[in-house]
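> Return a 3D structure for these sequence lines:
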Amino acid sequence: MSNLIIICFILLISLFLIYAILPTILIRVTGWGITKMIHSSAIAITFDDGPNPKYTPQLLDLLKKYGIKASFFVVGSKVKAYPDIIKRMSEEGHTIGIHHYNHISSWILSPFQLKKYLDMTEQAIFECTNQKVTFYRPPWGHFNLFSLMLSKRYKVIMWSHIFGDWKVSKGINGLLDQLLQSTEPGSVLLLHDCGETAGADRLAPHYMLKCLEIYLRENANKGTKFITLKEVNF
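Reported below is the predicted structural model:
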């Protein structure tokens, strides 16, 4: 009986490696199926996990203050909960992409569930914006064996800079130092406008916004150009 349990455990681990871990490693290392910016002289700032009723409007106010267009990978269930925020994003010229209907890793989604999440989130965004959805970023950058096949109608976008801004322990100084060093043309910056997902701190967006304002102010003085993903040459 114990040997059978061991065999079943090894089989489950092997299936998980084949279905989830290995595809993620392969895609992330090779860049296979991932869309990248080509020879851009600008920086794309992207935000995951929203919309959040407290922090996302503050973020939109900040971006508007500096005349910056950004890109938001949104959670479909939150789109349904806060449609007015999504409408504002669209009206102010930001790009809106898919980040699953719930913030769940592709590692534990079946092909049917993944397709359903993509379809539901696309529909929720379309109902708010009346615009076709072009971009997709899976939560945590996790893929499974069927991810690229099921998401082939979208441009899959990852990031060149990630800052750990979902944790308060990152603090203002640590996050700001990293942001201020992220000025390379063609960069795709990843930040988070919601602290309600697993492993995140609820107050983390508060610190992110403070750092982002300093970063935008510093780069406005330098003439750094920022663009939304809709403007990118892929």
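> can we go C-alpha only for contacts and neighbour counts from here?
Fine.
> need the helices for this structure, in chain order.
In chain order, the chain shows helices spanning 2-16, 22-30, 55-66, 76-81, 83-91, 111-129, 147-150, 171-180, 204-222, with DSSP state H as the criterion.
> what residue is smack in the middle of the protein?
Centroid-nearest residue in the chain: residue 48, 3.7 Å away (criterion: C-alpha atoms, centre = their mean).
> Assess the claim that it and residue 74 are in contact.
Yes: using C-alpha atoms under 8 Å as the test, residue 48 is close enough to residue 74 to be in contact (6.2 Å).
> so who does residue 126 touch?
With contacts defined as C-alpha atoms under 8 Å, 6 or more residues apart in numbering, residue 126 is in contact with 132, 133.
> if we can go back for a sec, how near is the residue nearest to the centre of the chain to residue 140?
In this structure, residue 48 and residue 140 are 10 Å apart, going by C-alpha to C-alpha, to the nearest Å.
> and for residue 48 and residue 74, which residues touch both?
When contacts are counted by C-alpha under 8 Å, 6+ apart, residue 48 and residue 74 are jointly contacted by residue 99.
> Tell me which of the helices of the chain sits nearest to residue 231.
The closest of those to residue 231 is helix 83-91. By C-alpha to C-alpha, the value is 14.2 Å.
> Might you calculate how far the closest one sits from the centre of the chain?
Using C-alpha atoms, centre = their mean, to the nearest Å, the distance from the centre of helix 83-91 to the centre of the chain it belongs to is 17 Å.
> Would you do the same for the sequence below? I want to compare the two.
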Amino acid sequence: MFLFLMILFIAFIFYAIIPTLLHRLFSTKSFHDSQNNNAVYLTFDDGPNPLYTPVLLDLLKQYNAKGTFFVLGERAKQFPDLILRMKEDGHTIGIHNNKHTSNWFTDPFTFQNQLNKAVSHVEEITGEKPIYYRPPWGHFNLFSWIAAKKFKIIMWKYAPRDWNVMERKKLTQRLLDNIKKESIILLHDCGETLGADNRAPGVMIEALREMFEMTKDRGLLFKELEENPAGSADDLLNQSTTRF
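Below is the predicted model of the structure:
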């Protein structure tokens, strides 16, 4: 029994842990927009959410900010009007698997099915095939690391842990301390996934509102990823901050 468990553990390390670590070790480029190095890239995972996503979209429009949404395919299918609004408002739509499941525990067939469904759902709504992908929790496996190469894989530079409910002022200060030029910031417009709090996106939105107000004089431009210059997309691989 002990030998069997050891074999499973070693197999898991090679199948899941090592591919994830390798990606994070070697994907350390910072995105540089040669047209404007004042750009900041806000990214939002796990949505869309019928309560919070519309409020977030209103906020981004109010401050003339763009974002990138890594949506779950099943939620895109459930709320197609929100996906259409993202597109109409000029935001970029990427995929985050069909369901919010870790690739560490996904076999190759299931992973490919997850990708295909997510792409299909978004494409049916927008008429465009998404090209950006971010794995849930930043987890890869031996197969997904290779199969996802057909996408532009986007990690993040800073994660303020907004999936937990905290004081709005505390989250605002985290954003202010870490919103830097050419950074990709990880946020969440849905709190219904494992380990998240359903109230957290509301706090995030209000903290984001304060951050927009307090950074008006810093000359930052909040842009979506497709605003990068032609040929620069390969530089979007960023070192990640672990969400645990």
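> Fetch the TM-score of the aligned pair.
Comparing the two superposed chains by TM-score structural alignment, normalised by the length of structure 1, the resulting TM-score equals 0.93, with 227 aligned residues with a C-alpha RMSD of 1.3 Å.
> check contacts around the equivalent of the residue nearest to the centre of structure 1 over in structure 2.
Matched to structure 2 by TM-score structural alignment, residue 48 of structure 1 sits across from residue 45. Residue 45 of structure 2 makes contacts with 69, 70, 71, 96, 186, 187, 188, 189, 190, as judged by C-alpha under 8 Å, 6+ apart.
> Let's see that with 6 Å instead.
Contacts here follow C-alpha atoms under 6 Å, 6 or more residues apart in numbering; on that basis residue 45 of structure 2 touches 70, 188.
> Check the one 4 residues further on too.
Applying C-alpha under 6 Å, 6+ apart, we find residue 49 of structure 2 in contact with residue 190.
> quick one: it and residue 224 of structure 2, what's the gap?
Plainly put, residue 49 of structure 2 is 19 Å away from residue 224 of structure 2 if you go by C-alpha to C-alpha.
> do the same with residue 42 of structure 2
7 Å.
> what do those two both touch?
The contact lists of residue 42 of structure 2 and residue 224 share residue 67, where a contact means C-alpha under 6 Å, 6+ apart.
> As CSV, the helices of structure 1 with distance to residue 161 of structure 1 would be great.
Conversion of the helices of structure 1 to CSV gives the following (distance: least, C-alpha to C-alpha, whole Å):
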stretch, distance to residue 161 of structure 1
helix 2-16, 28
helix 22-30, 14
helix 55-66, 19
helix 76-81, 24
helix 83-91, 23
helix 111-129, 25
helix 147-150, 22
helix 171-180, 9
helix 204-222, 14
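> Give the aligned range of stretch 147-160 of structure 1 in structure 2.
Using TM-score structural alignment, stretch 147-160 of structure 1 lines up with residues 144-157 of structure 2.
> Return the set of buried residues in the matching stretch.
When burial is assessed from 16 or more other C-alpha atoms under 10 Å, stretch 144-157 of structure 2 yields the following buried residues: 144, 145, 148, 152, 153, 154, 155, 156, 157.
> can you tell me which of the residues you listed lies nearest to residue 202 of structure 2?
The shortest gap between residue 202 of structure 2 and any of the buried residues of stretch 144-157 of structure 2 belongs to residue 156, at 21.4 Å (C-alpha to C-alpha).
> Spit out the contact partners of the residue mapped onto residue 111 of structure 1 from structure 2.
In structure 2, residue 111 of structure 1 lines up with residue 108, judged by TM-score structural alignment. Applying C-alpha under 6 Å, 6+ apart, one finds that residue 108 of structure 2 lies in contact with residue 143.
> Give me the distance between residue 108 of structure 2 and residue 149 of structure 2.
14 Å.
> And residue 64 of structure 2, what's its match in structure 1?
Structural correspondence for residue 64 of structure 2 with respect to structure 1 (TM-score structural alignment): residue 67.
> And that match, how far from residue 220 of structure 1?
In this structure, residue 67 of structure 1 and residue 220 of structure 1 are separated by 10 Å, where distance is defined by C-alpha to C-alpha.
> What of residue 58 of structure 1?
Taken as C-alpha to C-alpha, the spacing of residue 58 of structure 1 relative to residue 220 of structure 1 amounts to 19 Å.
> for residue 59 of structure 1, same thing?
With the distance defined as C-alpha to C-alpha, residue 59 of structure 1 ends up 17 Å from residue 220 of structure 1.
> out of the two, which sits in the busier spot?
It is residue 59, of residue 59 of structure 1 and residue 220, that has more neighbours when counted by other C-alpha atoms under 10 Å, with 20 against 15.
> hang on, isn't residue 68 of structure 2 packed against residue 224?
Yes: using C-alpha atoms under 6 Å, residue 68 of structure 2 and residue 224 qualify as a contacting pair, with a distance of 5.3 Å.
> intersection of neighbour lists for these two?
Overlap between the neighbourhoods of residue 68 of structure 2 and residue 224 consists of 91, 92, taking contacts as C-alpha under 6 Å, 6+ apart.
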